[in-house]
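Peer 1: Below is the structure, and that's it, no one-letter string:
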């Protein structure tokens, strides 16, 4: 292991330990565990189809940006996305992000430059859509922010359009990229009128599914909340998940941010923490299950093996 991997592992252990220590020190651990044992499993099982939908939405964005609308393109990107997200859950320092361009090259013959620029474009869209959901749900669900409601709504609109502005600015530097022509092609595709609208709507769908998962988690722990409050809590947790440092399997900052946001919406701390843990566990199990199925069905996704099947030729 190199120094970065060691630091990431240590940071993950410390963050998870700090979260558990906080639960134990505030005497929340036992009541939260009791609440989770009594959680309504059917609500949590409904999160699995939501994860399938959001993975399909992610796959569709990759297909549009890579211009792989031919038969099999959606299935391949769906399989890649499943493995990619599962690795993001399990590996520290967001090392799972490196899996996408490698798997896209292995499974679809996509160049590393195209795969990396596609991933970065998607992450830019994710931040824009997530910022929109965060600001809009906060305007509806957080009582203390009521005086700033219209400002938050305006901010949510700007957040949704911000990726387009950045893509246009990036396009002006296209002549200076030289050999990275593939990057320019991906960005040109992303900022085109038809494609940008489609991938933006797909990004909104991704985070709407996350909001639905948060809402179902609150219902599972017998806590009634508004959909906007669940969306705000879920968006806060996902924003924390975007940080480079995470706990073991994402346990720590994500649940703290989720619970903090729910408390701002008027939810008691105990059910807020229970819902945060239930939501994260459901997303983690669902994501890993889909990744396992994808790897079982497609040998080329087994990154620990060398070229199990020859890579397809680039179109």
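Peer 2: It's in. On a predicted model such as this, the values are computed, not experimentally measured, just so you know. Numbering: from 1, shown residues only.
Peer 1: CA atoms for contacts and neighbours, from now on please.
Peer 2: OK.
Peer 1: Not counting sequence-adjacent ones, nearest residue to residue 91?
Peer 2: In space, and not counting its chain neighbours, residue 91 is closest to residue 249: 7.2 Å by CA to CA, 6 or more residues apart in numbering.
Peer 1: how about residue 254, secondary structure?
Peer 2: Per DSSP: H, G, I helix; E, B strand; the rest coil, the local secondary structure of residue 254 is helix.
Peer 1: again, but for residue 27
Peer 2: Following three-state DSSP, the label given to residue 27 is coil.
Peer 1: helices or strands up against the host helix or strand of residue 10?
Peer 2: Here residue 10 sits within helix 3-25, counting by DSSP states H and E. Judged by 3 or more CA pairs under 8 Å, 6 or more residues apart in numbering; DSSP states H and E, helix 3-25 is in contact with helix 29-37, helix 253-264.
Peer 1: could you check the angle helix 3-25 makes with the longest one?
Peer 2: Angular relation of helix 253-264 and helix 3-25 on a 0 to 180 degree scale: 40 degrees, by axes from the mean of the first three to the mean of the last three CA atoms, to 10 degrees.
Peer 1: now what about helix 253-264, what contacts it?
Peer 2: In this structure, residues lying in contact with helix 253-264 by CA atoms under 8 Å, 6 or more residues apart in numbering are 15, 19, 142-143, 229-230, 232-241, 246-247, 268-269, 272-273, 275-277, 280.
Peer 1: dropping in the other structure now:
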């Protein structure tokens, strides 16, 4: 058997740890049994027969376009190193997102630095640090969407002030890039190297941050619209409730557990977001399950299409 240890630094999680797959399998089994015991799979899946094809196709195209725009964001982030290699960047981005949606315990995140090394010869630590900034951009925009949805629910000038303050936090992205980390007592060498890599990987200018945020906002907006179209077919709820339900599903990645293909955590986070907003638990669970099925179907289709994109590896 070929050892992968030379390819994966010790600070990166390994794909396919037995414990992760066992926990993931347990969560998947729990979801299947719970849905059958409480709602019945036949009743949960029945609304698919009434879903207009235009809605399904539209939601898929919006999701696919959001993946395309995420690849554009990666190209903008690494514009010097990856200039002129958009097909490979698109393949990398789609496979990374597919792995995130399918692998247990967020192991899919390591696919990004791994593929950056395989396709472009990029350093593992530098690619991992860049991914941290990309995820911070994602979280910032998710916070902005959440604030806007709450403002729509209960318009108040205070929400607008908070949103303005929230947007001003973007300045931290290019300010941190100017920090210099020096060895000091109490900071281990490995941690210090990671801080240095994080600082070097930060967007180096205000213009770069704004461009990255533009592509982040556009890609997430299209994905939210697509997901809200699907969720709205299964759950009779207002748009702001649907948006916050989709946000709960997306934020499921921060939970301490994450099953195979997100099973368990995805549904729990979606239900936890919608029930306090007045959505019936049974409707929220049915909507979460069907939204998850749509996500998995789109993931498998887009991931298979990405594998057809030719690439020249740089790790040979």
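Peer 2: Cool, got the structure. From a predicted model like this one, the values you see are computed outputs, not experimental measurements.
Peer 1: circling back to that earlier point, quick one, which of the contacts of helix 253-264 of the first structure are buried?
Peer 2: The neighbour count (16 or more other CA atoms under 10 Å) marks 15, 19, 142, 229-230, 232-241, 246-247, 269, 272-273, 275-277, 280 as buried among the contacts of helix 253-264 of the first structure.
Peer 1: circling back to that earlier point, mean deviation, the helix holding residue 10 of the first structure versus the second structure?
Peer 2: Once fitted to the second structure, helix 3-25 of the first structure is off its aligned match by 3.3 Å on average (mean CA distance after the TM-score superposition for the first structure).
Peer 1: Pull out the buried residues from that helix.
Peer 2: Using 16+ other CA under 10 Å as the test for burial, helix 3-25 of the first structure gives 8, 9, 11, 12, 13, 14, 15, 16, 17, 19, 20, 23.
Peer 1: Just list the residues touching the counterpart of the fourth one in the second structure, thanks.
Peer 2: Matched to the second structure by TM-score structural alignment, residue 12 of the first structure sits across from residue 24. When contacts are counted by CA under 8 Å, 6+ apart, residue 24 of the second structure touches 104, 105, 258, 259, 260, 263.
Peer 1: Please list which of these are preserved in the first structure.
Peer 2: Contacts conserved in the first structure for the contacts of residue 24 of the second structure, counting by both residues aligned by TM-score structural alignment, their matches' CA atoms under 8 Å: 104, 258, 259, 260.
Peer 1: which one of those residues is nearest residue 166 of the second structure?
Peer 2: Residue 166 of the second structure has its nearest neighbour among these in residue 258, at 28.4 Å by CA to CA.
Peer 1: any idea whether that closest one is helix, strand or coil?
Peer 2: Residue 258 of the second structure is classified as coil under three-state DSSP.
Peer 1: Residue 104 is in contact with that one, correct?
Peer 2: Yes: using CA atoms under 8 Å, residue 258 of the second structure is in contact with residue 104, at 5.6 Å.
Peer 1: how about the nearest residue to the residue nearest to the spatial centre of the first structure, chain neighbours excluded?
Peer 2: Of all residues in the first structure, the one closest to the mean position by CA atoms, centre = their mean is residue 238, 6.5 Å from it. Excluding the flanking residues, the one nearest residue 238 of the first structure by CA to CA, 6+ apart is residue 254, at 6.7 Å.
Peer 1: ok, now how distant is that neighbour from residue 6 of the first structure?
Peer 2: Distance of residue 254 of the first structure to residue 6 of the first structure, given as CA to CA, to the nearest Å: 21 Å.
Peer 1: What is the equivalent residue in the first structure for residue 137 of the second structure?
Peer 2: Aligned partner of residue 137 of the second structure by TM-score structural alignment: residue 125.
Peer 1: From residue 250 of the first structure, how far off is its match?
Peer 2: 22 Å.
Peer 1: if you count what's nearby, which of those two comes out ahead?
Peer 2: residue 125 (27 against 23; other CA atoms under 10 Å).
Peer 1: Quick check: which element contains the more buried one?
Peer 2: Applying DSSP H and E, one finds residue 125 of the first structure within helix 112-141.
Peer 1: Could you give the separation of that helix from the chain centroid?
Peer 2: Distance, stretch centre to chain centre, for helix 112-141 of the first structure: 9 Å (CA atoms, centre = their mean, to the nearest Å).
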